[in-house]
Structure formats: C-alpha cells, structure tokens
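Peer 1: Structural data only, the sequence is not supplied:
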C-alpha cells in the first residue's frame, strides 16, 4: 500500500503547480509515508522478516542526531544529559532505523517512569566497554572484544525485582491500563539481538533504572558517499517489463516510469510476465520484478526469463530482507531496491543497469 501511495504522491507532485504551501503539504505526506514504512520495517524486524540494512556507522554522531528527535517527547521539567566519551571512536555495524527506535523506546520508558518524581532526570552516555570475566560469564556467547556501551538511566520509580526478569516478554508492561502495549522493550530486545548486541537492566524501586546496550566496536573506516545528482537523466524510450501482483502499486510505478521516458509492459504475476516476455523479448530492455507474487516470484521468474535472454538486466523490488537475494544475485546484472521505492533512486539504478 505504501508503495502505491508513494507512487501516486510522486505523480501528483509533478502534476501540481510548484508553490510553497502545496510543497509543504507534499513534504508532510512524504514524511508520514516514510515514518509508516519505518514502523512496518521495525515490526518486521521484530518478526525477523524485515529489511535490516547493516552498515558501518559512527554511533556517537548517530546518538546526537537521534536525541534531537527523542527530546521532542521529553517534557522541559525533566533534566536530560548526553555525554559521548571520545567522539569519533565508536564505529559499529548497525541499522540506523532500528537503533533510532531502540533509543526512542528506552527514552520514552524513562520519561514515563518519572511521573510524580521531584527533580526528574534522564542521563544518557556513550562509552567504551572492555568486557571482564564476570560480563563474559553473565552473557553466554559474548565476545571478548571492545564494545560501545549506550547507558540510559533515570531516577524514576524503578522496577521491582520480581518483575525485572519479565520486562522483555512480549505484552508484559508495568504501566497502567491503556498506557502501554507491552511491546516496547520486547522490540528493543529483538532489535539489539539483530545487531548481535547485548542488553543489561539494573533497577531498584524508588531509585530508578539503568539500561545498558553493548555493541561490538568495528575497525572499519567510514567513507562519505558522493551526493547523488538532483536530476537523474531520463529514459530514451527503452522498454521495461514490470511485474507486480498489486494492481494499484503496478499502475502507479508504471506511470512514474512513463513520466521518466520509458515504455512499460505490465504483468500481474509470473505467468503473465512469461507470456509477455515470450512475445516481446526482442524489444524488452529491462525487468522490474516484485520479489513475492503468485506463479513465480521475482528470483524464480528472472531465472526463467534469463533462459530466453541470459543477460537481461533485472531490478527487484521487495519489502523484506534483501540480504539473501543480494547473495543469490551476486555477479549478475541486477539490483535490489526496498519498498516503498525512492523513484529518483530507482531511475538512477535503471540508467546504471541499462548503460
């Protein structure tokens, strides 16, 4: 659905006269669409089916940016501090979307625990941690390597010892009825695990809670990527076979492609795609395939069409984790994009595959 919304929004923006008020409305809708996509990605990640994009990142820089968003939900009467030891030295391999949600959930929980507390306070610190023997004994499978430790503490109500072991259980909550779903900390736990990280909770009723997150430090160097061109080159009448079983999504994407200057043939599933390709393979320049659809999903369908034209370029679109597909397609003329699509990015990939 979000892919269809983003496609139609892209087209509406192109069709609408450019004025500041209208542009702001489009920006708001696009922002909400991205937030909805992020929320779905987080839920799918918790179910271990999501798109997890692990890359080298500076956790210190990320913490400063993430806190800007989190501070919006923290009342002014709560003292909040962030301390980053040795900025620039905390390189980890992580997914920024997941880690943003982890920090938001933990900071929101700390905020809720401060209700009715005099001089409420939340402290967040990023520091280096070198595991000792006790840590390695407490965390089976932990590696004896330097870690980045994110610590979030509050002076709130605290958590009783008899419930502390349950805080990561799905649907368990210490909040009053209607104030919590019981999914926040269980999602945090799942996301930390997806980063091969560790989590500790210390709490004492009447004194507050401290949560520590540990991520293995990397020796990777961050490389700044060149800025993408604002206006990618348009198509030159090339023919694209687009296969997607969601009709609104398919029509929206086809119209966007046509606005870029391509000719588009549409298929509602794998069987129709094979039928169309068999008739028009001499004129089709590129395939855009949904990874999951009836009668041959994208990878299987691509294999069958490559029996006819071995080197046909393929662009896959998916809302799931693309890691396995990237490995499967290694060395082939293909690319994988995540839904909802960024259409300018999609066009740049198309030009790259065709050129």
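Peer 2: Now that the structure is in, tell me what you want to look at. All figures in this text were calculated on a predicted structure; none of them were measured in a lab.

Peer 1: C-alpha only now, for contacts and for neighbours.
Peer 2: Will do.

Peer 1: all strands for the stretch 1-150 of the chain, in order.
Peer 2: 55-58, 79-84, 91-94, 121-129, 147-154 (DSSP state E, counting those that start in this stretch).

Peer 1: so which of those strands gets nearest residue 274?
Peer 2: For residue 274, the closest of the strands of the stretch 1-150 of the chain is strand 55-58, at 36.3 Å, according to CA to CA.

Peer 1: in stretch 244-262, what's buried?
Peer 2: 244-245, 248-258, 260-262 (16 or more other CA atoms under 10 Å).

Peer 1: Could you do stretch 160-178 as well?
Peer 2: For stretch 160-178, by 16+ other CA under 10 Å, it's 167, 168, 172, 173, 174.

Peer 1: and it, how far apart are its ends?
Peer 2: Its first and final residues considered, stretch 160-178 spans 21 Å by CA to CA, to the nearest Å.

Peer 1: ok, second structure coming up, stack it against the first:
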C-alpha cells in the first residue's frame, strides 16, 4: 500500500479498515484511526497523546515495535516486522509495517494474519515481476547488440567526453580496437577534437542529424546520428556509418560522363562550321606556301599553317573525347605496336631523357583500334617527357594481371578476368595532390603557359574507358608520376593466309563532283584537286548536286559531298544518287562520324568518309583511294 502525503493521511486513515497510527518525532502517537483504537480494550485510555508503551499492549508487541522503530531511525527505510496480536499474546496473528514520513513522523500499520499473507504474496509477486522484467530487458539488450554487431554498416556509441562506449564488428574492422581511444583519435587520426562536430548537436538538441565524413584512409561514409542512453540512463549518441566510397566513385564517373555528353553536344554543333573554316585556311595557306619558296613570306606562311593544323588537331581531340567518332575495333597485339612507336619516339627524345622499356606481357591481345592505342601511348609518353625538363627516366611497361576476385584488385572498378597492363612512369616533378583528381577533365591543364590545351589526358581517359578499360594515376610531388592503364584481354585471332589482290593501276586523271555549302572550302578543295589532275565540277547544295550529277548523265568517277548542308544533307543526296545509279561512288566529307551515320552509310551504299579538316595531300590521297 502506498502511504499518502501527510496532509491527506487523516482522511485516508479514517476510512481504512487497517489499524493505523502516526508517531511523532518524540515517539508520541499524534494520530490513531478507529481501527487502531479498536485494538485496545474498551476501558483503555484514548491512544492520541500517549506513547505506545503507555497503552495496554502485550509486552512482545511493544518489544518488536521498539526494535522496528529503532531500525527505521537507523536506516531511514520502511520496515516490516512480525509480532503477536497486540491484544492477544497467545496468538501469532499480526505483522507491523513501519513507514517513515518527512519531518520525522512514522506511520504504524498493523496487519492481521490474512492481510500479512496477502501483503507478503504481493511483495513476492512484485519481486518476481521485477526479476522477470529485468531478465527480459537484459535479453532484449543482448539481442539488440547481437543484431547491431552483425550489421554491414559501422555502428558505435559515443559519450559526451568523446569516449567510445560501444563499437560493432564493422567499426573494429575499419578502425581497430577501441582501446580507450577518443572518437577523434579513432576515426580522424587527430590529437584534438574535430571542429564543429555534428554529433554534439544531438547531445544538445536531442534530435537526430545526418552528414558525410571522409576518413584519413579516403573512405567516405554517410553518417546518421541518433540520441541514445545506456542502461544507467547516461546520454549517448548512436552513430551509423554507411560506406558510400564506391557510390562516390560512380557519382564522379557519372559527372565525368555528363561533362563528356555536354562536350559532345558542343563538338557536334561547332565541328561542321569550324572544320569548314579550317579547310580553306589550310588549303590556301598551303597553296601560297608552295608559291613562296625562298621568299620572305615563306616563314610566316609556314607558321600560320602549323597553327591551322594545331587547331584542326584540337577539334579532332574534342571529337575523340566526346566519342562521337565511332571507330572499328579488332584483336590487336600491343607488344609490336608499342615497340614500333617507342622506337620512333626514342629518336625524338631529348638527350637528358632515358627510355626504359619492358614489354613482357605473355598475353598482349586486346580488342581495340590501333590508332587509338597509339594515341594513348604517345600522349602518356609526351606528358612524361614534359614533366622532366631537367632530365630523367621514362619507363614503359607491358604486363598481365589476372583477377579472380575483387579483393585482389589493385583498384576498384576492375572487371574480373585477364588484363593487359600498360604502365608509363616518369621521374619528374609529379602532380600536386589537389590536381590529381582533375587531370582527366577536359580543358584542365597545368601547362597553359607552354601551350597545353587540357585535352590530351581527357582523350586518353575517353579512349581507355570506351575500350572497356580503366586508367589510374599515382604521383608523389618531386618524385614522379605513374599512369596505369588496364585493358581487358581478348582471344588471339587465327592467322589466315590471304590471296594477294590485284588492283588496276590508279589513273592520274578523272571526273569529280564536289558538293559543299561553304564557298571557301569548296573553292579551296576544287583548286587542290584540279592541280592534282582531276576535272572538278562543283555544287553549293544537295539539291544542286543532284542536278549536276544527272546533268552529267552520271559520268562521274567519284562524288565527294559535305554532310551538314541546309535543305538536304550529304547522306540524303547520296541516297538519291545511289537509288538511280547503284554503281556510283559517293564519299561523305564531314567533321565527325556518329554511329548512326556510319550505319546509315553502310545501308545506303556510301563508299566511305573523308574527315575534315584535312591537308591537301590527304584529300588527294583519299580521292585516289575511293576512285579506284
């Protein structure tokens, strides 16, 4: 029974069937209810204002009561003492409950035998329930921590003093044993607390927070912090960390892909006009240079021609990076290609740069385009040479890597199976840590003062990934840089002996139809082809080209048409021509070839493509080739 507050005690006791009395600090009965008064004989004095030993209670009752009151005074805690019936010493029927009150008063409750048994039973039940509740709570706690310990995310609990109260298996696998370390020592490798730690907002507000954290090993986690408390009620913060390192890597690759698509759109939009402008510049400067031998105009014209070719190379790199030029791929052995190109490169190296080459790959066959692989190799080698202005060693290695599981992978993202590994290292000045992640971005360069365009490594990255491979860079400032390219191996093709084809000798003259909407490009190409001995007819649009073709009754050895023209594209014009003259040869002249355009050309019967911009010699060679 719960004892009411002293102010309500008289009202409660007056209605209670249980004998109750209140003893003051001086041991005098301050109040006794009717049930307590009925314990006394009818002629006994009224109990209030008297001490218990002044009333006609049995001696045993008084002795036990005195001992119980002494225990209450000593411990300050409630006591339950057994005694005989205060009015009938021969019967052991009662128990007395002594409850201390504020102010030094003590409540005396006298329970007869049946009430005592009920009270004892209630106390026993309460203890059993409390013990069962404690057992269930402990089982639930153990189950909770068993589950948390096996979670695939790191979970730990932190106190206000930065100490770690608990860490699950994943946390220990990442950061080792707790060993009394503070959280900033364990996770950040710091000697002092992290500034602006979000975890302490949970202690202050009691509200959960989430944030991201990158540890000193480069792993990135999304953190979820929740308010918690231990079994003693001490406030804690429970922290869950989800490893998003791989997600961040994919996110960076998607961002890179988005930039590539954006540049692809840009390249597709400007390539036609830019190439059309470069064609007459290159052709006319080349023509003028041929007429300016041994004159003061020769040097400036040669310089202008070099600049025009450099601009055309930049357009080609942008198109290569944007992957709008789909290239054919076939099984390719890298060792002979590397040896051939490195032998040529060695002759152009400065005296203070030494080439160290090791092509020891047993399986060097990949599915790739030779020109693209050559571009990757030479771009990486040129970068390495430029990084060693004071001299050093350029090392090129070809080796193999076989992966049976991702645990063995030297870098994330590598596919299982066999790889050819191309490694290009230098002993130069290295890459600054802040720049290492940006070197594959288009137009990012640290060599702007020396004429760098920022497209070389971007093109390398695009070619490697387009061929199903990956590229990684490791660099130490002042000690050098290593680029590692992984390309998946492919089956070595069977060697077949082909019969030698006999082709008729190329004619030195022929009749050509040249179609282009840009007057400058049209005039420049016409002049070059006429100087090469061809009879050239021109048209400034697709519609006009059709009229000229049928006006000439189809007696053209070759039709060379621009692709991007208003009104009618070159492909549409070619389809009309080939529909009426299936034996005609039509070549599309364009700045970039999309996969869809290439497929359409095969279906239509187009002979091939000539890429803009080109040199006068390249134009003539292509016309000679397609005219045969």
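Peer 2: Nice, I can see it. This is a predicted model, so every value here is computed, not measured.

Peer 1: Any chance you could compute the TM-score here?
Peer 2: Once superposed, the chains reach a TM-score of 0.73 (TM-score structural alignment, normalised by the length of the first structure), with 335 aligned residues with a CA RMSD of 4.3 Å.

Peer 1: returning to that earlier point: which two in the buried residues of stretch 244-262 of the first structure are spaced the farthest apart?
Peer 2: Among these, the pair separated by the greatest distance (CA to CA) is 245 and 261, at 23.2 Å.

Peer 1: ok so, going back, could you dump the strands of the stretch 1-150 of the first structure into TSV with mean neighbour count and distance to residue 325 of the first structure added?
Peer 2: Output for these, formatted as TSV (neighbours: other CA atoms under 10 Å; distance: least, CA to CA, whole Å):
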stretch	mean neighbour count	distance to residue 325 of the first structure
strand 55-58	18	17
strand 79-84	15	37
strand 91-94	22	20
strand 121-129	19	35
strand 147-154	23	30
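
Peer 1: hmm, back to that, save the buried residues of stretch 160-178 of the first structure as CSV, and put in distance to residue 146 of the first structure and secondary structure too.
Peer 2: Below are those laid out as CSV (distance: CA to CA, whole Å; DSSP: H, G, I helix; E, B strand; the rest coil):
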residue, distance to residue 146 of the first structure, secondary structure
167, 27, coil
168, 25, coil
172, 32, coil
173, 33, coil
174, 34, coil
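
Peer 1: Could you identify the most distant pair in the residues you listed?
Peer 2: Spatial extent of these (CA to CA) is set by the pair 168 and 174 at 11.4 Å.

Peer 1: Show residues contacting stretch 540-547 of the second structure.
Peer 2: Contact with stretch 540-547 of the second structure is made by 513-519, 522, 538-539, 565-570, 573, 576-577, as judged by CA atoms under 8 Å, 6 or more residues apart in numbering.

Peer 1: From residue 610 of the second structure, how far off is residue 624 of the second structure?
Peer 2: 12 Å.

Peer 1: Relative to residue 113 of the first structure, how far out is the most centrally placed residue in the first structure?
Peer 2: Taking CA atoms, centre = their mean, the centroid of the first structure lies closest to residue 97, which sits 4.5 Å from it. Plainly put, residue 97 of the first structure is 25 Å away from residue 113 of the first structure if you go by CA to CA.

Peer 1: Following element in sequence after the helix or strand that contains residue 550 of the second structure, please.
Peer 2: Element membership for residue 550 of the second structure (DSSP states H and E) is helix 542-551. For helix 542-551 of the second structure, the following helix or strand on the C-terminal side (DSSP H and E) is strand 558-562.

Peer 1: wait, is residue 442 of the second structure part of a strand?
Peer 2: No. Counting by DSSP: H, G, I helix; E, B strand; the rest coil, residue 442 of the second structure falls outside a strand, being coil.

Peer 1: if I line the two up, what does it land on in the first structure?
Peer 2: Superposed on the first structure with TM-score structural alignment, residue 442 of the second structure falls opposite residue 170.

Peer 1: for residue 336 of the second structure, same thing?
Peer 2: So, by TM-score structural alignment, residue 336 of the second structure is matched to residue 61.

Peer 1: Tally up the residues packed near its match, please.
Peer 2: Neighbour count of residue 61 of the first structure, defined by other CA atoms under 10 Å: 14.

Peer 1: what's the helix or strand for residue 336 of the first structure?
Peer 2: strand 334-338.

Peer 1: Can you list the buried residues in the helix or strand following that strand?
Peer 2: Using DSSP H and E, the helix or strand that follows strand 334-338 of the first structure in sequence is helix 343-354. Within helix 343-354 of the first structure, the residues that qualify as buried are 343, 344, 346, 347, 348, 349, 350, 353, counting by 16+ other CA under 10 Å.

Peer 1: Cheers, nothing more for now.
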